Structure formats: structure tokens, C-alpha cells
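Student: pasted the sequence and its predicted model underneath.
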Amino acid sequence: MIHVMLVDDHELIRIALAKVLGDSVGISVIAEAVDGEDALAKARALKPDVVLIDVDMPGMGGVEATRRLAALPHQPKVVAVSVHDQPPYPQRMMEAGAVGYLPKGGAAEEVVDAVRVVARGGAYIAPTIAGQLVMASIRQRADNPFEGLSAREMQVALMLVQGRALQEIADALSIGYKTVCTHRYRIFQKLGIDSDVKLIHLAYRYGVVDIHSP
């Protein structure tokens, strides 16, 4: 059983998340908190496996709360769920110790998937946000060929590197299968490669993905 704590100052958000997760097999919501201070106290007492936390809250904000939660002895996995899906919020939360980032208003299934993935020790970042994080990091290297990709092409490239099928990518990004194929073709053109294997090698070479990542 995966034990989850919800941290959000809006009751309706907590109710909605509790309903989605409570209806999922193998997941139990064991606590709810309204701010960072409340979350830390309950996390110390109840030791949740996963914490879903808002970024913008009164008092101790999500970034500082995440930093402190991630440093607890039992090391709960922290996933941000926020209306802020643009820089610098995702970067700050990941630097603070979050292992996931989801936009509010996303699919209910994605929340469940994220909880399961991080509970197993992985990381889960919504595709739209993942592309922004990678683009922000690689812009620091002028020689990086990935800098020439658009934000959408970067999203597709990341998912190809993860080994996801073209139809799966289309479904995740809510675009057509042929559109994904077009993006893949343009990615290969811009990077000067002709296969997914070469894309993976190039991604590791330029640090787009971490070779030690789960």
C-alpha cells in the first residue's frame, strides 16, 4: 500500500485529489495538510511514502516545505501539483528535492501514475514541464545540438529517449500519430541522426538525460 499525504490550502483541491487517489487500488490517503508547517508535523508523525504538495501556499511555501520534507529521516517522495507550470517554479521545486511535478487541471490518471512511479523510486514530470526543464538546462551549453529543437520537439525527443511508442507519445501529448512522426523526422534532421538509438546516445552525451536516472 502506498501511503499519501496531500498538502494544499484549498479544500476543494484536497477533496478532488483524495477522491482520485482513494479510488485507486494500492493507494491510501493517510493525511491532509493546509500548509508547510502542518505538512511537516504530520509527515514526522505519520511517515507518508508520497507527498503531493502545492507550490504557492501561505506561510511556509512549497519550495521550503519540500526541502524540509525531503530531508526527513524516512525521505518521503515529494511531487508538486501546481498551477505554476512555467519557469522558475519547476526548477526551484526540483532543486529543493521534489521528484515529480504535475500541473493542476491535468488528467486524474496522471496523478495516479505519478504516485506509483515515484513510490517505486522513479521520477515523474509532466511532458510539458519536462521539456521546459531540459531546454532551460541545455541553453547553458552553446555547442548543444538540442538547443535547436522547439519545445514540442524536445518533449517528443525526451519521450523517444524513454522508449515510448509513437502512439503512446501522441496520446500523452494529445496530438495525432502523424504529427508525432513529423516531429520525429524533424528532430532527426536537426540533430543529424537517423535512428532512435542514435538519439539516445546523443541525449546521454549532451546531458539531456542522466545516465544514472531510474
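Tutor: Perfect, I can see it now.
Student: going by C-alpha atoms from here, please, whenever you check contacts or count neighbours.
Tutor: Noted.
Student: the most centrally placed residue in the chain: what's it in contact with?
Tutor: Nearest to the geometric centre of the chain sits residue 125, at 1.6 Å (C-alpha atoms, centre = their mean). Listed by C-alpha atoms under 8 Å, 6 or more residues apart in numbering, the contact partners of residue 125 are 99, 100, 101, 102, 114.
Student: are we agreed that the last one is in a helix?
Tutor: Yes. According to DSSP: H, G, I helix; E, B strand; the rest coil, the state of residue 114 is that of a helix.
Student: also this one, for the comparison:
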Amino acid sequence: MTRVLIVDDHILVRTGIERILADTDGIEVVGQAADGEEAIQKARELSPNIILMDVKMPGIGGIEATRKIIRNNTAIGIIGLTASGDETFVQRLLQAGAKGYLTKGASFEEVVRAIRHVASGQFYVDPTLTSGFIVRDPENNNPFSKLSDREMQVTMMLVTCQKVHEIADSLFVSPRTINTYRYRIFEKLSVRNDVELTHLAMRHKLVDVTD
């Protein structure tokens, strides 16, 4: 039996996925989590084989949660979920240790196929995504590819309207450290403030406008 943990900040998404998996042979949903911090805790408590991990969530987010979960238990297979198939997210998620990636537009059959593949030790990437994205092009036109993993994490927290002190609390650093990251991010991306950063993120589909 493959034990699955579902992580998403939208309860309707979590509930919907759990319902479609409920009658699937060989798959048992053992729990849900609403953010990255809870995912880390539930991964320890419930010992799932597979985690369906939303990438863009409040708090530390799916990429950092993936990194911490894999650091504690390399046997867990994490499959990233997001509304978009942006190459920046795919790359960073796989680099963090995930074994698969699906867009939220994937069919029920696709989700089950991904779970079975990853549970058997294979990698699985949504076939609708651009082939060959795993090999990063140094001339990538996406400006966010210039950022480090930590800078990308802070960026995503900023563009989802989290305050500097909230980000600092989540990452266990000082607000001054977060502001240092902010200005470094602004310089690398040639933006002047959080508003321009958010607009740039929207243009490159790092933010779901419909959220």
C-alpha cells in the first residue's frame, strides 16, 4: 500500500485530491497539510511513501519543505504540484530532491500514474511540460534563474504579500537579513521595489493571478 500525504494551502484542492484517490487500489491517503511547516511535521509523524507537495504556499513554501523532508528521510518520494509548469520551479523542486512534478491541470489518471512511478523509484514529470527542461540553459531568458535558492524563497514570500518580519520569523533569521536579501534580489532583477518585483513575477508566471 502506497501511503500518500497531500500538501496544499487550499482545503478544496486537498479534499478534491483525497476524494479522487480514495477508491484507488494500492493507494491510501494518510493525511493532509496546509503549508510547508505542517508538511515537515506530518512527514515525520505519518511516514508517507509519497507526498503531493504544492510548490507555492505561505510560509517556507514547497521547495524548502521538500529540501528539509528529504534531508530527514531520503526514502520519501515528493511530487510537486503547481498551477503552472514554469521551468524555474521545476528546476528548483527537482534540485531540492523531489522525484516528480505535475501541474494542477493533470488528469486523475496522470496523478495516479505519477504516484505509482515515483513509488516504484522512478522519476515522473508531467508530459505537457517542455521536454529537455532538466538541463538548464545558461542563456535562460527567465531573470529569476539568476537567484540563489534562498533568494528565490524570499522572492516568493515577498510576492505573496508576506511582510519582512513574517518572512524573518518563518526562516528563523533577523528582519535585517531579509532586507539584505530583498535589496540583493532587486539588484539582480533590476527592479526598484516589491511592486515591480511582483509584476515581474506575474509576467513570468511565478504568481498565479487567479489566486
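Tutor: Received the coordinates, thanks. Just so it is clear, the structure is predicted and the values come from calculations on it, not from any experiment.
Student: out of the contacts of residue 125 of the first structure, which is nearest to residue 69 of the first structure?
Tutor: Proximity of the contacts of residue 125 of the first structure to residue 69 of the first structure, judged by C-alpha to C-alpha, is greatest for residue 99, which lies at 11.9 Å.
Student: what residue of the second structure matches up with that closest one?
Tutor: With the correspondence set by TM-score structural alignment, residue 99 of the first structure lines up against residue 99 in the second structure.
Student: what's the local residue count around the residue nearest to its match when sequence neighbours are not counted?
Tutor: Once its chain neighbours are removed from consideration, residue 99 of the second structure has its nearest residue in residue 123; the separation is 5.0 Å (C-alpha to C-alpha, 6 or more residues apart in numbering). The tally of other residues near residue 123 of the second structure (other C-alpha atoms under 10 Å) stands at 18.
Student: so how far is the helix ranked longest in the first structure off the chain centroid?
Tutor: Of all the segments assigned as helix in the first structure under DSSP state H, the longest by residue count is helix 177-191. Here helix 177-191 of the first structure is found 23 Å from its chain centre; the criterion is C-alpha atoms, centre = their mean, to the nearest Å.
Student: which SSE is immediately downstream of that helix?
Tutor: Next in sequence after helix 177-191 of the first structure, counting helices and strands by DSSP states H and E, comes helix 196-205.
Student: in the second structure, what stretch matches that next one?
Tutor: Alignment note (TM-score structural alignment): helix 196-205 of the first structure is unmatched in the second structure.
Student: helices or strands up against that helix?
Tutor: Using 3 or more C-alpha pairs under 8 Å, 6 or more residues apart in numbering; DSSP states H and E, the elements in contact with helix 196-205 of the first structure are helix 151-161.
Student: from the chain's centroid, how far away is the helix it packs on?
Tutor: The answer for helix 151-161 of the first structure is 14 Å, by C-alpha atoms, centre = their mean.
Student: for the following helix or strand past that helix, packing partners?
Tutor: Counting by DSSP H and E, the next helix or strand C-terminal to helix 151-161 of the first structure is helix 166-173. Counting contacts by 3+ C-alpha pairs under 8 Å, 6+ apart, helix 166-173 of the first structure is packed against helix 151-161, helix 177-191.
Student: all good on my end, thank you.
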